[in-house]
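> After the sequence you'll find the predicted model.
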Amino acid sequence: LSELLKPCLITSYDIKARRAHFFSQVDAKVKNTHNYPVKEVARATSAAPTYFETALASSEYGIAYPLIDGGVFANNPAMCAYAEARGIVFSEVLNDPLKPDRPHAKEMIMISLGTGSVRKPYHYDKAKDWGMIEWIKPVIDIMMSGNAETVSYQLRKIWETTETPENFIRLEPGLDEANSDMDDASESNLYALNQAGKLFVEGNIGLLDKIVEMLIANK
């Protein structure tokens, strides 16, 4: 983790300590208690419950943590990224005196990438009589999507207080006819996901070109 080229933050959740666990490249560079093999970081942050078994990630210091996918509490980790960036002294971390120390939103460009949205409606005439069993899947769906939407709302409001509201961009493609189930790796669904991605690109060429220009201008 400490050898990654740029500062980064990766989320996971410690099921034993019952708290969020963040992998930080900045912290890993100065503390071996925070340094992990990248393969263990990737395994932990992708350990989605019911799909993959819990990861047991060991730091360079030798402490092991039982971790699962950070999406259970930060389905949209953009706010976590913003908070992390606010605390980094970039002039020191990147060894560049021209970089701002602990930058504010007006000094940042944030490109928030979603993995595709499916807004399945739940109708009153059916939901009004649901009990515990019927609500299990809808509640999880609503909590996950609601969390992501709330974070985008909060960040959009933060950037609206600056002189550069256009510097926060959220890209969230629709999945069109694709199935959002994580374990559907069928050939037909992979094709549908590919088509959904292409449809989003086709409909947002101007915005994507703008993002490229912004990133090149601020590299």
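Here it is on my side, so go on.

> Please count neighbours and contacts with C-alpha atoms only from this point.
Will do.

> residues touching the one residue sitting closest to the centre of the chain, list them.
Against the mean C-alpha coordinate of the chain, by CA atoms, centre = their mean, the closest residue is residue 77 at 3.7 Å. With contact taken as CA atoms under 8 Å, 6 or more residues apart in numbering, residue 77 is in contact with 11, 71.

> putting a second one here so we can go through both:
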Amino acid sequence: LFNWMDAAKSSADDYKVWEAARATSAAPTYFPVGNVGGGQNSNSNAQERWVLDGGVMSNNPAIWAVTEAFRTGMATSLSDIVLISLGTGTYACGAGLVTAHQGDPDPDNGNWGYMPWITSDLEDLSGNDNGRGAVVNIITESVQLVSGQQLQALTASGLTYYRLEPPIIQGQTHMDNIDPGNIDSLITTASEYLIDNATGEKTFNAIVAELTALQPVSVSV
């Protein structure tokens, strides 16, 4: 993790801001692996590393925020932490399986070999091509779900935790789709989630109230 505290303590962790941005942008198949540190060209003199987008390891980094708060001494108990987690939307794709009333477009209805699990484009529960193997879908989605469930469980021990993540449709899931129509649809989906969705609206209003209460109060003397 790139952070100011480690950078201030050790020159080996003192990376430039653009290097952190380069690292978090190195999403496999979208951008090449990043090279940071090492002192060559415009790189910092920090330890040389080859880096990938952190989402490969932790697609929902909210749990890291809690552990970092303790590691850095910013928190000593869960009750010290207010965690606001903003998701980019979730699509319940079904990873290529079909329901009983549907046909069987995929071999053995889930009893697959190497190709369907790893590379094949399988149809999801809505009949859409999900664009990647089932294992990739399961790994990326489960990381988000498990992190959310773990954090929700910690609220019983004092953590204040809010999660905003609207449901999206298959056509909105591709992160490289910069078509203006898709951007507009994402904005509409997010707005409707915050205004018309009971869960989204309630959570959003609770976040606003929480942040308002945390704002410093100015006192005139």
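Noted; the coordinates are in hand. It should be emphasised that the depicted structure is a prediction, and the values quoted were computed from it without experimental measurement.

> if we can go back for a sec, just give me the match in the second structure for the residue nearest to the centre of the first structure.
Structural alignment (TM-score structural alignment) places residue 77 of the first structure against residue 61 in the second structure.

> Please work out which residues of the first structure line up with stretch 14-29 of the second structure.
Aligning stretch 14-29 of the second structure against the first structure (TM-score structural alignment) gives residues 35-50.

> Can you tell me how far residue 82 of the second structure is from residue 206 of the second structure?
Applying CA to CA, to the nearest Å, the value for residue 82 of the second structure to residue 206 of the second structure is 12 Å.

> Between these two, tell me which one has more neighbours.
Neighbours were counted for residue 82 of the second structure and for residue 206 using other CA atoms under 10 Å; residue 82 has more, 17 against 13.

> which one in the first structure is aligned with the more buried one?
Using TM-score structural alignment, residue 82 of the second structure pairs with residue 109 in the first structure.

> Surely that match is in contact with residue 170?
No: assessed by CA atoms under 8 Å, residue 109 of the first structure is found out of contact with residue 170, at 11.1 Å.

> Please report how far the match of residue 82 of the second structure lies from residue 90 of the first structure.
For residue 109 of the first structure, the distance to residue 90 of the first structure - CA to CA - is 14 Å.

> Residue 131 of the first structure: neighbouring residues, count only.
Residues near residue 131 of the first structure, counting by other CA under 10 Å: 9.

> Residue 68 of the first structure now?
Other residues close to residue 68 of the first structure by other CA under 10 Å number 27.

> again with residue 147 of the first structure
19.

> Trace it over to the second structure, please.
Using TM-score structural alignment as the criterion, residue 147 of the first structure maps onto residue 143 of the second structure.

> quick one: contacts for that match?
Counting by CA under 8 Å, 6+ apart, residue 143 of the second structure has contacts 58-60.

> What is the nearest of the residues you listed to residue 98 of the second structure?
residue 59 (25.9 Å; CA to CA).

> Go ahead and list the helix or strand containing the closest one.
Assessed by DSSP states H and E, residue 59 of the second structure sits outside every helix and strand.

> can you tell me which residues contact it?
By CA under 8 Å, 6+ apart, the neighbours of residue 59 of the second structure are 140, 143-144.
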